[in-house]
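# quick one: sequence and predicted model below, then my questions.
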Amino acid sequence: MRRAHAIIAAAGVAALLSAAPSGADHVGTHKVLLPGDIPFTAAPPSLPAGAEAAILYGDPAKDGIFVMRLKAPAGYRIPPHTHPKAEVVSIVSGRMRLGLGPAADRASVEELPAGAFSIMPPGVAHYAFFDTETVLQIDAMGPWSIDYVNPKDDPRNQIAPAQR
């Protein structure tokens, strides 16, 4: 199983690197963000409330590669969902518990500690639990989207308390 994950990861990284802009496209655009300077704001409305996000490179809404950091608080969860394009995730700090399949099952998750790397092929249902504050980095090709297995889990379908 781990060998299959490694093969999938290598293929995904190769695909992302081949789609990355050439060095000439970056002339005069050198950028450095130190950890304390990363501009976290509320995560997109497609994710459950409570997380923060920072776009480090590119634009997730447009064609092309982008890099986004997500800061998930302790107790945060992302219900089962899929993405139409590969998603490469690196755990920067904390710990993510990643599960596969259309139903969230804490008993079948794999723990990804800080420094871990994961790639999720397009269309594979997965979910995540965060027992401690965790920062993860998502590298992917835009436009990025998230499709929840159960539409009731989609925060965009939630009715605000004042509207009930």
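Now that the structure is in, tell me what you want to look at.
# all contacts plus neighbour counts: C-alpha atoms, from now on.
Fine.
# report the central residue of the protein.
For the chain, the residue nearest the mean C-alpha position is residue 138 (4.3 Å; Cα atoms, centre = their mean).
# for it, give me its contacts.
Each residue near residue 138 by Cα atoms under 8 Å, 6 or more residues apart in numbering is listed here: 67, 68, 69, 70, 87, 88, 89, 90.
# comparison target below:
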Amino acid sequence: MTTGPLSRHSLSPTKVGSTHPEDIRFEPFAAFPAGAVLAIVVGDPGKPGPYVVRVKVPGGTRLMPHTHPEDRIYTVMSGVFYIGFGATFDPDELHAYGAGSVVVLPRDTPHFHWAKSGEYVTQVTGTGPLGIDYLHSGDDPRGQTYG
């Protein structure tokens, strides 16, 4: 459920602050497949409290069925975000959301993603600690090595 160490280059949710897109730093995230990266924008998602992160997923990448222990709101920043619901990855169950779309995902909702038509970036808002639990242990990248 925990996500491991996260970068601490973010805005505080309790102080006035701002940033520019070019200052947002994407980094690999152990719970994501190779190539997918995460940037912390606001807060510390590893601790209790509000957070905002951005997730960039390269074209063709799949995030297999998983859940999150926290409620989330996804805003599509760029590309097309394909998400399906359920415990089994089923391409026929994917729903496409373009830039500007918002998806509300209550905690513990089984779902999956696919960067079917190319890279996408989503901004995720939630209240930490952030977590991701894959429904099938063989799908969890934290247990795999990439060559």
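Yes, it's here. The structure presented is a predicted model; accordingly, all values stated were derived computationally and were not measured.
# count the residues that sit near residue 143 of the first structure.
15 (other Cα atoms under 10 Å).
# what do we get in the second structure for it?
The equivalent of residue 143 of the first structure in the second structure is residue 129 (alignment by TM-score structural alignment).
# gap between that match and residue 112 of the second structure?
Using Cα to Cα, to the nearest Å, residue 129 of the second structure is found at 20 Å from residue 112 of the second structure.
# on that earlier part again, residues touching the match of residue 143 of the first structure, list them.
If you count contacts by Cα under 8 Å, 6+ apart, then residue 129 of the second structure has 2, 45, 46, 47, 48, 49, 70 around it.
# rewinding a little: the host helix or strand of the residue nearest to the centre of the first structure vs the second structure, average distance?
In this structure, residue 138 of the first structure is located in strand 134-142 according to DSSP states H and E. Overlaying the second structure shows strand 134-142 of the first structure at a mean distance of 0.7 Å from the equivalent residues (mean Cα distance after the TM-score superposition for the first structure).
# list the buried residues in that strand.
134, 135, 136, 137, 138, 139, 140, 141, 142 (16 or more other Cα atoms under 10 Å).
# that strand: what's the following helix or strand?
Note on strand 134-142 of the first structure: by DSSP H and E, the next helix or strand toward the C-terminus is strand 147-148.
# superpose on the second structure and give me the mean offset of that next one.
Using mean Cα distance after the TM-score superposition for the first structure, the mean distance for strand 147-148 of the first structure is 0.5 Å.
# circling back to that earlier point, how about the residue nearest to the centre of the first structure, nearest residue that isn't a chain neighbour?
Excluding the flanking residues, the one nearest residue 138 of the first structure by Cα to Cα, 6 or more residues apart in numbering is residue 89, at 4.7 Å.
# contacting residues for the one you found?
Taking Cα under 8 Å, 6+ apart, one finds 117, 118, 119, 136, 137, 138, 139 in contact with residue 89 of the first structure.
# what's the answer for residue 48 of the first structure, then?
So residue 48 of the first structure contacts 77, 78, 154, 155 (Cα under 8 Å, 6+ apart).
# need the counterpart of the third one in the second structure.
Okay, so that is residue 154 of the first structure. Per TM-score structural alignment, residue 154 of the first structure is aligned with residue 140.
# residue 134 is in contact with its match, correct?
Yes - taking Cα atoms under 8 Å as the definition, residue 140 of the second structure is a contact partner of residue 134 at 5.7 Å.
# just flag the most distant two among the contacts of residue 89 of the first structure.
Spanning the widest gap among the contacts of residue 89 of the first structure are 119 and 136, at 12.5 Å by Cα to Cα.
# now the strands: where do they sit in the second structure?
For the second structure, the strands defined by DSSP state E occupy 27-28, 37-42, 49-57, 62-67, 72-78, 80-85, 95-98, 102-105, 111-114, 120-128, 133-134.
# include distance to residue 20 of the second structure when you put those strands into a markdown table, please.
Shown next, in a markdown table, are the strands of the second structure (distance: least, Cα to Cα, whole Å):
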| stretch | distance to residue 20 of the second structure |
| --- | --- |
| strand 27-28 | 17 |
| strand 37-42 | 10 |
| strand 49-57 | 13 |
| strand 62-67 | 28 |
| strand 72-78 | 14 |
| strand 80-85 | 23 |
| strand 95-98 | 22 |
| strand 102-105 | 21 |
| strand 111-114 | 27 |
| strand 120-128 | 14 |
| strand 133-134 | 31 |
